[in-house]
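In: Sharing a model that was predicted from the sequence below.
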Amino acid sequence: MIKKITTLIVLGIFIFMSSQTNAQRYGTAAGLRLGSNDFSRTVGITAQQRILKNITIEGIAQSDFSRNTTLHLLLERHRPIISKRFNYYYGLGYSLGWEESNIKNPATMEIITTYGNNTNGIDLIGGIEMTILNTTVSLDYKPNFNMSGREEFYRGQVGISVRTVIVKSKAQDKKRRQRAREKRKKNRTPLFEGLRERFKKN
């Protein structure tokens, strides 16, 4: 099972890297996320960082302040729907946490609930987002596939996130170009020094 999951992650990363579409209006954004499923309602913090032209890393920390607290790290690919301000995204990642687990006993027709279970699993995510007035609002669905620590193999969660744009994509691209120019300038050999080195070798 672990081999299959590893293959899925590698395949997903390959697909993400192959795209060249620019979809985000932000480089760095952070804010709040509200999550909901059949087991709990969570409040959390979310931060997204663009690492390639249309690829972001998102970190989520969320809790219901009772029996479920989880941490998530996701790699996401963004594609525009109408413009850079309105796009959809999907991705996958890894999660760990401390969760409740429900075990059904058919003999007694009871459901035994335990909590404080150390869990880890694989996440998928799909959603839409809109950026306006330096604020990004998104709606997503995040399925989780448990690898250990929980009786239920699958749990889905609907989330609404509101993030403030900290660094715009244009500013991030400008800094990247400046660093690249400075690096090229630093590594460039002056013309006369290059000729002098050639004559020395001869």
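Out: In hand now; what should we look at? Numbers count the residues shown, from 1 in each chain.
In: use CA for all of it now, contacts and neighbours both
Out: OK.
In: I'd guessed V43 sits against S66; true?
Out: No: counting by Cα atoms under 8 Å, V43 does not reach S66; the two are 11.5 Å apart.
In: Mind checking which of those two has more residues around it?
Out: Neighbour count, other Cα atoms under 10 Å: between V43 and S66, V43 has more, with 18 against 12.
In: Which helix or strand contains the more buried one?
Out: Taking DSSP states H and E as the definition, V43 sits inside strand 41-50.
In: Kindly list the longest strand within the protein.
Out: strand 110-132 (DSSP state E).
In: and that strand, which residues are buried?
Out: Buried residues in strand 110-132, counted by 16 or more other Cα atoms under 10 Å: 117, 119-131.
In: now the residues you listed as JSON lines including distance to L73?
Out: Formatted as JSON lines, the buried residues of strand 110-132 follow (distance: Cα to Cα, whole Å):
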{"residue": "N117", "distance to L73": "19"}
{"residue": "T119", "distance to L73": "14"}
{"residue": "N120", "distance to L73": "12"}
{"residue": "G121", "distance to L73": "11"}
{"residue": "I122", "distance to L73": "10"}
{"residue": "D123", "distance to L73": "9"}
{"residue": "L124", "distance to L73": "10"}
{"residue": "I125", "distance to L73": "11"}
{"residue": "G126", "distance to L73": "14"}
{"residue": "G127", "distance to L73": "16"}
{"residue": "I128", "distance to L73": "18"}
{"residue": "E129", "distance to L73": "18"}
{"residue": "M130", "distance to L73": "21"}
{"residue": "T131", "distance to L73": "22"}
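In: take the one below as the second:
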Amino acid sequence: MFGMAFSGAYSQSYDFTGGVRLGTDWGITSQVRLAKKTTAELILQSSLKREEVLVTALAEQHSPIISRRFNFYAGGGLHKGWNSASNEVEPIKDPFGVTLIAGAEFTLARLNISWDFKPAINLVGGEKKIYTQTGISLRYVIFKKNHFEKARKKRQRVKRREERRENRDGFNWRFWEKKDKG
């Protein structure tokens, strides 16, 4: 209910984060804001239960619960794994498939904490067809919200200032006199 009241607000207070993921699988995670309420997440993880390394690329849609610092997200993407395990009959093929994700995150200052449920469905390979994973991610906010937009605007201001200096188009105190444009 509160989320709908703030649905027009940004759902993240960051542009780029990076950190660790701990849970049924462990690894590193990074998120970048692509649009107003959309992020892309890349997870590189290894399992404590299986002998494999997995790379997952996800697109996530965020919705604020109370504010842009506390929100719910859900999304999906693809995963690709490399398996070093084998059974007695035949080696296990490297997994490839679809991953879904749903969770909640909270950002305070430069710390982003999230909990999620992430089922992975193997279309090819893997020890099982479906893995269910949960995890807590601790990320550092490398760039706060609108960092890239602020940098672009600053470059534009500096460029305009330099153009004015070169053209000597400063403020015309003698506005009654026309400038010679030739």
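Out: Nice, I can see it. Worth saying up front: this structure is predicted, and the values here are computed from it rather than measured.
In: quick one: TM-score?
Out: Aligned and superposed, the two chains score 0.73 in TM-score terms (TM-score structural alignment, normalised by the length of structure 2); 155 aligned residues with a Cα RMSD of 3.1 Å.
In: Please compute how far the strand holding V43 of structure 1 lies from its chain's middle.
Out: Relative to its parent chain, strand 41-50 of structure 1 has a centroid offset of 9 Å by Cα atoms, centre = their mean, to the nearest Å.
In: Which residues are in contact with the residue nearest the centre of structure 2?
Out: The centre of structure 2 sits closest to Q31, judged by Cα atoms, centre = their mean, with a distance of 2.2 Å. Q31 of structure 2 makes contacts with 16-18, 39-42, as judged by Cα atoms under 8 Å, 6 or more residues apart in numbering.
In: ok, which pair from those is furthest apart?
Out: G18 and T39 (12.8 Å; Cα to Cα).
In: mind listing the helices for structure 2?
Out: 2-5, 147-167 (DSSP state H).
In: Return the distance of the first one from the chain's centre.
Out: Relative to its parent chain, helix 2-5 of structure 2 has a centroid offset of 22 Å by Cα atoms, centre = their mean.
In: Next: the last one.
Out: When distances are taken as Cα atoms, centre = their mean, helix 147-167 of structure 2 is centred 28 Å away from the chain's centroid.
In: any idea what A151 of structure 2 aligns with in structure 1?
Out: Under the alignment by TM-score structural alignment, A151 of structure 2 pairs with K175 in structure 1.
In: From G35 of structure 1, how far out is that match?
Out: 34 Å (Cα to Cα, to the nearest Å).
In: Who has more neighbours out of these two?
Out: Legend: neighbour count by other Cα under 10 Å for K175 of structure 1 and G35, higher for G35 (21 against 12).
In: so which of the buried residues of strand 110-132 of structure 1 comes closest to L96 of structure 1?
Out: Of all the buried residues of strand 110-132 of structure 1, N120 has the smallest distance to L96 of structure 1: 4.1 Å, by Cα to Cα.
In: In structure 2, what residue corresponds to the closest one?
Out: So, by TM-score structural alignment, N120 of structure 1 is matched to F96.
In: And for that match, nearest residue in space, chain neighbours not counted?
Out: K80 (4.5 Å; Cα to Cα, 6 or more residues apart in numbering).
In: How about G35 of structure 1?
Out: Counting by Cα to Cα, 6+ apart, G159 is the residue found nearest to G35 of structure 1 once chain neighbours are left out, at 4.3 Å.
In: same question, I101 of structure 2
Out: Nearest residue to I101 of structure 2 in three dimensions, chain neighbours excluded: K118, at 4.4 Å (Cα to Cα, 6+ apart).
In: Mind telling me what L195 of structure 1 corresponds to in structure 2?
Out: Residue correspondence to structure 2 (TM-score structural alignment): L195 of structure 1 is left unmatched.
In: If you count neighbours, what's buried in stretch 161-179 of structure 1?
Out: Neighbour-count burial for stretch 161-179 of structure 1, counted by 16+ other Cα under 10 Å, picks out 161-165, 167, 169, 172.
In: ok, now stretch 50-57 of structure 2?
Out: Buried residues in stretch 50-57 of structure 2, defined by neighbour count with 16+ other Cα under 10 Å: 52-57.
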